[in-house]
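Engineer: no sequence for this one, just the structure:
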């Protein structure tokens, strides 16, 4: 049944022609719309005032307390891959409104205007320290990175491309979970991406899941938790239900660091917590090691 759903999955998305998104929906450069605005930014962690140029130099982390500011998908990819190597794929693949959910089209249009993206994830091919990879980054600014049919389809296609090309896949997650406007079709993306990951496993291709703040709901319960290696940024929330829901269900209080990256590391749910300044170096080392060992070539 899952295989049948996987093979019939494309009926709930639309695909334009070409690889690039329409210019009309990219009104501002990625660096301008992805990052905090203004000459001075206040850190949510320690309250320090940081000059915009200083914040950019520190990869949008606080030089005082190491708080990680939220960044968009394109900025995330820009600071990770080799300069000029990224080529976006499936850029014109978007969701329809299969359930006729009221005002869903308006919400999509608003998210497109706010981010300059057509959907909540950007995927493509690139190089990382000279190693060819497939990469994807979810954008928390697009309906909180929620996973609808198009997001799931883009991610599944990236996984398929990775399996076929034998390129390692790196996927940055940031999501509030399934997109409620698409109902059960959104929940189906959990199974679809998991099936695609099984194909990657059979092809012996490396999948690195990078958890950023926040990663919750259906994304945390599917592909985000299925990486061969799972790393997370400091302080990133990673869990299924929210803290209040868990406390009300269990009828007991939870630790202050509950669901943080550090809490998940302590309990064996992730492999490493990596500061954003060391993320590119860490990911580069991982793909080089596994490529050298023949992992990415099915040996």
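Structural biologist: Alright, I've got the coordinates. In this text the structure is predicted, and so the values were computed from the model without any measurement. Numbers count the residues shown, from 1 in each chain.
Engineer: alpha carbons only for contacts and neighbour counts from here, please
Structural biologist: OK.
Engineer: Report the contact partners of residue 86.
Structural biologist: Contacts were defined as C-alpha atoms under 8 Å, 6 or more residues apart in numbering; by that measure residue 86 touches 124, 125, 126, 127.
Engineer: next helix or strand past the helix or strand containing residue 170?
Structural biologist: In this assignment (DSSP states H and E), residue 170 forms part of strand 169-175. Downstream of strand 169-175, the first helix or strand assigned by DSSP H and E is helix 183-202.
Engineer: how far is that next one from where the chain is centred?
Structural biologist: Between the centre of helix 183-202 and the centre of its chain there are 15 Å (C-alpha atoms, centre = their mean, to the nearest Å).
Engineer: Okay, one more to line up with it:
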């Protein structure tokens, strides 16, 4: 018995068997890509998909975003049945669309509708990067333009959350045309003196960053969001100089005047309510 008390401790760790690994449900934990902390998925979701260790902002689905912003039970979706076609008969495009529809339970890369935020009526658009990386095809551009038209009809502010890899290559020039369409719809809002708030999340790039995402009366971004048009390597090869490490981050753009504010996700709703409150009299006039 005394010999057992002074037994040497093992200097090696036990590696779980493959069966033990299989018994752990998939998706119960996630690793933060920034600080490498292991996070429990349910706790991460409770914290609005923000890492408690380093404040890294994970991506959010469109409906997670909507639920975190709008007053409970008041969101009415627009144009839910619109779906992309395959105008150029691009190889494999229809299958990819179908897979994304099944995976995300969405018909397109953006959800639009109207609701209340802090009691203020708004038209809201939220892009979802899970659907074709949030790329802007004909239907995505049409839904955003229609949402802007609704804002004009109802004289509501328009808040749009961008999350996109840019134009959708499978639709060619038809995708690029959405840059002009959405910009024209927002110009109509401007003529009617209606508020447009653009919120840029990670990532906001390509044709989306070069059109409606940068046209807000107020431009906001989430911390650490990648924002830009072309990639770092392309720009460095063009200008033939090394770019700063934080180039194309939200913080860099705020410092150089392209953004009005960088707002953590935990404070996004209260920030939007404050903006809506400031502009309420102008909207009703």
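Structural biologist: Great, that's in hand. These numbers were taken from a predicted model, which means no experiment stands behind them.
Engineer: Overlay the chains and give the TM-score.
Structural biologist: TM-score for the superposed pair, counting by TM-score structural alignment, normalised by the length of the second structure: 0.90. Supporting figures: 260 aligned residues with a C-alpha RMSD of 0.9 Å.
Engineer: before we move on, back to that, mind checking which of the contacts of residue 86 of the first structure are in strands?
Structural biologist: Of the contacts of residue 86 of the first structure, the ones assigned to strands by DSSP state E are 124, 125, 126, 127.
Engineer: hmm, which of those residues are the buried ones?
Structural biologist: Applying 16 or more other C-alpha atoms under 10 Å to those, the neighbour count classes 124, 125, 126, 127 as buried.
Engineer: Can you tell me how far the alignment partner in the second structure of the last one is from residue 131 of the second structure?
Structural biologist: Using TM-score structural alignment as the criterion, residue 127 of the first structure maps onto residue 116 of the second structure. Noted for residue 116 of the second structure: a distance of 26 Å to residue 131 of the second structure, by C-alpha to C-alpha, to the nearest Å.
Engineer: Please, where are all the strands along the stretch 51-200 of the second structure?
Structural biologist: For the stretch 51-200 of the second structure, strands defined by DSSP state E, counting those that start in this stretch occupy the ranges 76-78, 110-117, 120-127, 158-164, 196-205.
Engineer: Would you agree the match of residue 127 of the first structure is in contact with residue 71?
Structural biologist: Yes - using C-alpha atoms under 8 Å, residue 116 of the second structure makes contact with residue 71 at a distance of 5.6 Å.
Engineer: Pull up the overlap in contacts between those two.
Structural biologist: With C-alpha under 8 Å, 6+ apart as the test, residue 116 of the second structure and residue 71 reach no residue in common.
Engineer: All the helices of the first structure, in order from the start?
Structural biologist: 2-7, 30-34, 52-57, 73-78, 104-115, 149-165, 183-202, 217-220, 243-250, 261-266, 276-292 (DSSP state H).
Engineer: With distance to residue 175 of the first structure as new columns, can the ones you listed be given to me in CSV?
Structural biologist: Converted to CSV, the helices of the first structure look like this (distance: least, C-alpha to C-alpha, whole Å):
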stretch, distance to residue 175 of the first structure
helix 2-7, 22
helix 30-34, 16
helix 52-57, 23
helix 73-78, 12
helix 104-115, 14
helix 149-165, 11
helix 183-202, 13
helix 217-220, 7
helix 243-250, 16
helix 261-266, 15
helix 276-292, 18
